[in-house]
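Visitor: Predicted model, plus sequence, below.
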Amino acid sequence: MCCGRRASTPRRRCGRWWTSCARGCSRPRRPSPAVDSPAVDSPGVARPLWRHPEAAPRGLPRPMATVSEALSIALDHHIAGRVAEAETLYGRILEAVPGHPDASHLMGLLLAQTGRVAAALPHLDAAVAGDPASPTYHLNRGKVQDALGQTVAAAASWLATLRRQPDHGEAAERLAPALRVLAETAFDSGALASAAALYERVLALDPQNLSATFDAAMAAKGLGRLQEAAWLAGLSARLDPALLRARMAEAEARQVLGQTERAIAALRPALALDPAQGGCWASLCLLHNELGRGGAAVTAGRRAALAAPADTGLLVRLAAAQQIAEKPRAALAAARRGLSLDPASTELHLALGAAFDAVHALETAGRALDRAGRLRPGDAAVLAEHGRLCERAGLTERAAALLQRALAARPDDGDSWVALGRAALRRGDAAWAGRCARRALRLAPGLPPACCWPARSARRRGPMARRWPSTTG
């Protein structure tokens, strides 16, 4: 029999634990199921977490063997803020059961919470690999990836969370900003199609996101999807009625689509909010010009010039509106005012030449247009205006040369075709004059009858032997 005086260190014999006293007498210890039984919580694992009570971490009830019990106690330490004890236990569990999903997940969370974010990610990867169906694992891995700046990977993790739990509010809340960051990156790099697709996903998650809505409108505009751009810009304006950029973007898109009245309707609320918006007044001036409302266009142009007196671009638009409204002297004043601010403006010299032409000061108009041509050689608008001026002044050869150059660059200018036909008729080439007139009528079927006289003259005179060389077709 043993004397009962136990030694501090047990001895092992034949694979079993024995206890011995200080005198050397020994007897077999009764096996303890809690210590010697294997941990069976995970498939394929058949070994205990530790073989002797002395091997258990301090503070744990001894003996303990199952993974579930160890994980529960580790989690208690974790929740209570005893992170060192929790980390030790998580590590022991992962030594016994490598890749255990719950232990890997909790170890990853502990490391992230204590500032070791990079070390946390492999544990969360292991948790996802061990249990891919858990939305929580994907969610927390996305948080760590986002903290490491891995926005694409974080978005993928949160998308995986939503695929497994579509009503997961936190995943949707985190995914929308991540997708927006990716969309902005794609937009800035010129990948507009990718940006538009990402913005669409952002708006599916957060339909009231103002910045994403407006940015999506800009991406659609860049892709040429003007109907979509107009709709998104209008939606942005409804989300924030004070957002003037959205109103102007909608008006621009609708103007290009030919929806002039709807473009004007988009601008009116913006001007009601801020009557000093020169850009809005200038756009309104152009829109009224397109509808032939000369008086309204002039009024809008004046408001634009008053709102931004130093903006020469607005003065160019005002001069054009006054020309259309048959107010050439007012157009002349606007052009001169602009040139006092910017003497090197081609557009203002062109407007000045057109205004002088309208008041029949052809020589002065020619000098202004010569100046515009020197400032911007080969500009189709300058060549066309100068060519029409020369045709009215009777300078047939020069008019023909200028107009053919202008039409080579811009063959859809009906007025230039009419002027070229008249110049051809003065040269005696009625056939070419008729051809020019027919081309003008195809471009603008509503031309007044007086503009079609070259065609009638050509039919009356018959073909001439002389033909003008042309590159305009």
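Guide: That came through fine.

Visitor: contacts and neighbour counts: CA atoms only from here.
Guide: OK.

Visitor: where exactly do the strands run in the stretch 1-150 of the chain?
Guide: 11-13, 16-20, 26-28 (DSSP state E, counting those that start in this stretch).

Visitor: Show me which positions of the longest one end up buried.
Guide: Going back to what we said before, that points to strand 16-20. 17-20 (16 or more other C-alpha atoms under 10 Å).

Visitor: what sits up against the longest helix along the chain?
Guide: Across the chain, the longest stretch assigned as helix under DSSP state H is helix 169-188. Identification of contacts with helix 169-188 by C-alpha atoms under 8 Å, 6 or more residues apart in numbering yields 139, 151-152, 154-155, 158-159, 161-162, 192, 194-196, 198-199, 201-202, 205-206, 212, 219.

Visitor: centre of the chain versus it, how much separation?
Guide: 12 Å (C-alpha atoms, centre = their mean, to the nearest Å).

Visitor: before we move on, the earlier item: now the strands of the stretch 1-150 of the chain in CSV, please, with extra columns for distance to L369.
Guide: Shown next, in CSV, are these (distance: least, C-alpha to C-alpha, whole Å):
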stretch, distance to L369
strand 11-13, 110
strand 16-20, 110
strand 26-28, 116
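
Visitor: for these, which one sits closest to L243?
Guide: strand 16-20 (80.1 Å; C-alpha to C-alpha).

Visitor: another one to put next to it:
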Amino acid sequence: MDKLPQDGLFVAKAMLIGWMALSKVAFSQEPSAALKKADAAYRAGQAALAQKDLSAAQADFEQVVQLAPQAEQGHSALGAVLVSRGQVKEGIHELERALAIKSSDSTAQMNLAMAYEQIGSPEKAIPLFSRWEVEARLEKRPLPSYVLAGYARSLAANHQIGLAVTKMKAALTTDSQNAGLHDELGSLHAQQKDWAHARGEFAKAIQLNPNLAVAHLHLGLVMQAQGDKDGMSELMQAAQLAPQDAMIALEFGKALVAEWKDEQAIPVFQQALELEPNSIAASYQLALALQRSNRAPEAIVLLRKVVAAEPNNAEAMTNLGMALCQAQEAKDALPVLERSVALAPESVTAHQNLAAAYVQLSQFGDAVVELRRALKLEPDAPQLHYNLGLAFKLQDDAVGAIPELETAQRLDPSAPEAPYLLGVLYMQTGRYEDAAREMNVSLKLRPENGDGWATLGSVYDKLNKLPEATSALREAIRQLPGQPDPHLTLAAVLVKQNQPGEASAERRKAAELMRSNMNRQRAEVATNAGNSALRNNDVASSITQFQDALSYDANYAEAHLGLAAALDRQGKTAEAAAERQKAEAVKTLGNP
């Protein structure tokens, strides 16, 4: 909240009169030297306020409080100035002292109510606002708009939205051209999901102040809530008008995420985090966007920061555990996910992610236990049934797996995974007709599945449906040009169809691929050895290893790059550049 406006400091001449009267009543004699100094300091403070010199006013009123600690006017004035200067807690202390001395000090009541609202203590602010409102009504004087707005904010914070709307409207009757108040009223309507009135107030705020960034933000969010795609343009305008506002950047990023635009949201969240490096909200949103974009290592760093700041945030722990699993660090993920389940035993996602970690660690029995717990919470979740079926399959338990996969397929007939796995299991258990049926269902849903076509070809071979087997296997070869197995299976099918020449050609292709794959594996091993030697500064040995790798597979780009790095160490920059060019050429041809 902004600092209180200057006219909110009710340190008026009437208070000075009250101060002098109090002195005479208290002492029934000529004021002492201390009281005279206090009176002079009080007048100086009033003069400083008139010049809007809050620093000087504070010093003067501090002197008043020191010289006359039992006079409520000094505490009241000092408290108001402290609040206005942002020293809210100190100001509240002085205002409370003023009211302890004189509970009927309406000025102190109002300033204290505004201060309580500012620190988020609506339960303390509302009774003071209410008392002040009653007194104003009895005296037939209107409440200032900023007081009514503060009252409305306190009511809203206390979940009394309807009454807050009434008070904010009252504030606007005396300050109808205040764009900020229209924006606040719109926000209250939005909390009621009264989108039409909210949108109208935000539009009015923008009309009054086209540069009010927060109004553009709120209007954009409301438009999105109404399904209006033009809302994003308002959000972008808000971000452009206030590029240094971390809150607007955060909300803009979240809106992008809602439209599945993580790649666009990431730099926005990064900007928010640069503006507020300690923002846990920005760290969390950025981490989630990175995680969804398969940038798990970067997400892990941020999620650890969030969990350290919020050790009981089960959702953040669940996401951290999943990110660790994505990074193949299931061993580290396990205690994190176990903690998340302990914190949120009703979270299906927590159980599901813990099960995924167990699967990665080959603890399939533990995965089954967690998935069954998840299914008790959400029995009709097709993904849970699929995951449980997969866990059973990994235990070689077809009897347990098949009914779970059948349930998953029934609950979500549009997903290709369950029928594919069912096809594999039916084939393994000799149910070839069932296997062919399920594999065809899966491939209709996801035709780009080379392994699926290869499996279907094998099934048709078992059923002696040789033309169908040939067609499926040729599609598998098209999708998996580097795999020898479909060629071998096709060769066997062609033999059955009395096509020995074609069968022999397929066997030769399979042999060539196996030889190529073997050479690629050797090249990988030699390249890893070369990289290890280079890290240990054994340049000569590394060059030998990289050259060996290229002798196995001249099109292995990583070996060319490793050799270039080693040649650079020897100062052979021209030769190194040539190796890098070879690597680029190889990559252009689609080789790794």
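Guide: Perfect, I can see it now. Predicted model, so just to flag it, every value in this text is computed and none were measured.

Visitor: tm score of chain vs chain?
Guide: TM-score for the superposed chains, counting by TM-score structural alignment, normalised by the length of structure 1: 0.56, backed by 312 aligned residues with a C-alpha RMSD of 3.7 Å.

Visitor: And A270 of structure 1, how far from E250 of structure 1?
Guide: 11 Å (C-alpha to C-alpha, to the nearest Å).

Visitor: Between the two, tell me which one has more neighbours.
Guide: Applying other C-alpha atoms under 10 Å to A270 of structure 1 and E250 shows that E250 carries more neighbours, namely 31 against 22.

Visitor: Can you tell me the element the more buried one falls in?
Guide: In this assignment (DSSP states H and E), E250 of structure 1 forms part of helix 244-256.

Visitor: Please give me every residue in contact with A287 of structure 2.
Guide: So A287 of structure 2 contacts 298-300, 302-303 (C-alpha under 8 Å, 6+ apart).

Visitor: PyMOL command for the buried members of these?
Guide: Entered in PyMOL, the line below selects the buried ones among those, by 16+ other C-alpha under 10 Å:
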select buried, resi 299+300+302+303
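
Visitor: What lies in contact with stretch 319-329 of structure 1?
Guide: 285-286, 289, 293-295, 297-298, 301, 330-332, 334-335, 351, 355-356, 358-359.

Visitor: mind checking what R254 of structure 1 lines up with in structure 2?
Guide: Matched across to structure 2, R254 of structure 1 falls on L290, judged by TM-score structural alignment.

Visitor: doesn't A296 make contact with its match?
Guide: Yes. Using C-alpha atoms under 8 Å, L290 of structure 2 is in contact with A296, at 6.6 Å.

Visitor: show me the residues around D215 of structure 1 that make contact.
Guide: Per C-alpha under 8 Å, 6+ apart, neighbours of D215 of structure 1: Y199.

Visitor: quick one: which of the contacts of helix 169-188 of structure 1 sit in helices?
Guide: Those of the contacts of helix 169-188 of structure 1 lying in helices (DSSP H): 139, 151-152, 154-155, 158-159, 161-162, 192, 194-196, 198-199, 201-202, 205, 212, 219.

Visitor: R422 of structure 1 pairs with which position in structure 2?
Guide: Match for R422 of structure 1 (TM-score structural alignment): S458.

Visitor: Would you mind finding the match for A323 of structure 2 in structure 1?
Guide: That one, A323 of structure 2, aligns with L287 by TM-score structural alignment.

Visitor: Disregarding flanking residues, what is the spatial nearest neighbour of its match?
Guide: T260 (6.3 Å; C-alpha to C-alpha, 6 or more residues apart in numbering).

Visitor: before we move on, back to that, what separation do you get for the match of R254 of structure 1 and E298 of structure 2?
Guide: Distance from L290 of structure 2 to E298 of structure 2, by C-alpha to C-alpha: 7 Å.

Visitor: cool, and Q226 of structure 2?
Guide: In terms of C-alpha to C-alpha, Q226 of structure 2 sits 35 Å off from E298 of structure 2.

Visitor: what's the answer for E315 of structure 2, then?
Guide: In terms of C-alpha to C-alpha, E315 of structure 2 sits 18 Å off from E298 of structure 2.

Visitor: Then P243 of structure 2?
Guide: 24 Å.

Visitor: do A282 of structure 2 as well
Guide: A282 of structure 2 is 14 Å from E298 of structure 2, by C-alpha to C-alpha.

Visitor: quick one: stretch 390-408 of structure 1 to chain centroid distance?
Guide: The answer for stretch 390-408 of structure 1 is 46 Å, by C-alpha atoms, centre = their mean.

Visitor: Next, the buried residues of that stretch.
Guide: Buried, per 16+ other C-alpha under 10 Å, within stretch 390-408 of structure 1: 390-392, 396, 399-400, 402-407.

Visitor: Now do the SS call for A276 of structure 1.
Guide: coil (DSSP: H, G, I helix; E, B strand; the rest coil).

Visitor: Return the distance of the residue nearest to it when sequence neighbours are not counted relative to A251 of structure 1.
Guide: In space, and not counting its chain neighbours, A276 of structure 1 is closest to A307: 5.1 Å by C-alpha to C-alpha, 6+ apart. Between A307 of structure 1 and A251 of structure 1 the computed distance is 19 Å (C-alpha to C-alpha).

Visitor: cool, G294 of structure 1 as well?
Guide: 19 Å.

Visitor: next one: H360 of structure 1
Guide: 37 Å.

Visitor: now swap in A465 of structure 1 and tell me
Guide: For A465 of structure 1 relative to A251 of structure 1 (C-alpha to C-alpha), the value is 52 Å.

Visitor: Could you check how far A540 of structure 2 is from S551 of structure 2?
Guide: Distance from A540 of structure 2 to S551 of structure 2, by C-alpha to C-alpha: 17 Å.

Visitor: Which residue in structure 1 aligns with F252 of structure 2?
Guide: So, by TM-score structural alignment, F252 of structure 2 is matched to A216.

Visitor: element containing that match, please.
Guide: helix 210-222.

Visitor: Give me the distance from the very next helix or strand once past that helix to the chain's centre.
Guide: Next in sequence after helix 210-222 of structure 1, counting helices and strands by DSSP H and E, comes helix 226-239. Distance, stretch centre to chain centre, for helix 226-239 of structure 1: 14 Å (C-alpha atoms, centre = their mean).

Visitor: how many degrees apart are helix 226-239 of structure 1 and helix 244-256 in direction?
Guide: 150 degrees (axes from the mean of the first three to the mean of the last three C-alpha atoms, to 10 degrees).

Visitor: name the helices or strands packed onto helix 226-239 of structure 1?
Guide: If you count contacts as 3 or more C-alpha pairs under 8 Å, 6 or more residues apart in numbering; DSSP states H and E, helix 226-239 of structure 1 packs onto helix 210-222, helix 244-256.

Visitor: Mean deviation, whichever helix or strand comes after the last one versus structure 2?
Guide: Put plainly, it is helix 244-256 of structure 1. Sequence-wise, the next helix or strand downstream of helix 244-256 of structure 1 (DSSP H and E) is helix 260-273. Overlaying structure 2 shows helix 260-273 of structure 1 at a mean distance of 2.1 Å from the equivalent residues (mean C-alpha distance after the TM-score superposition for structure 1).
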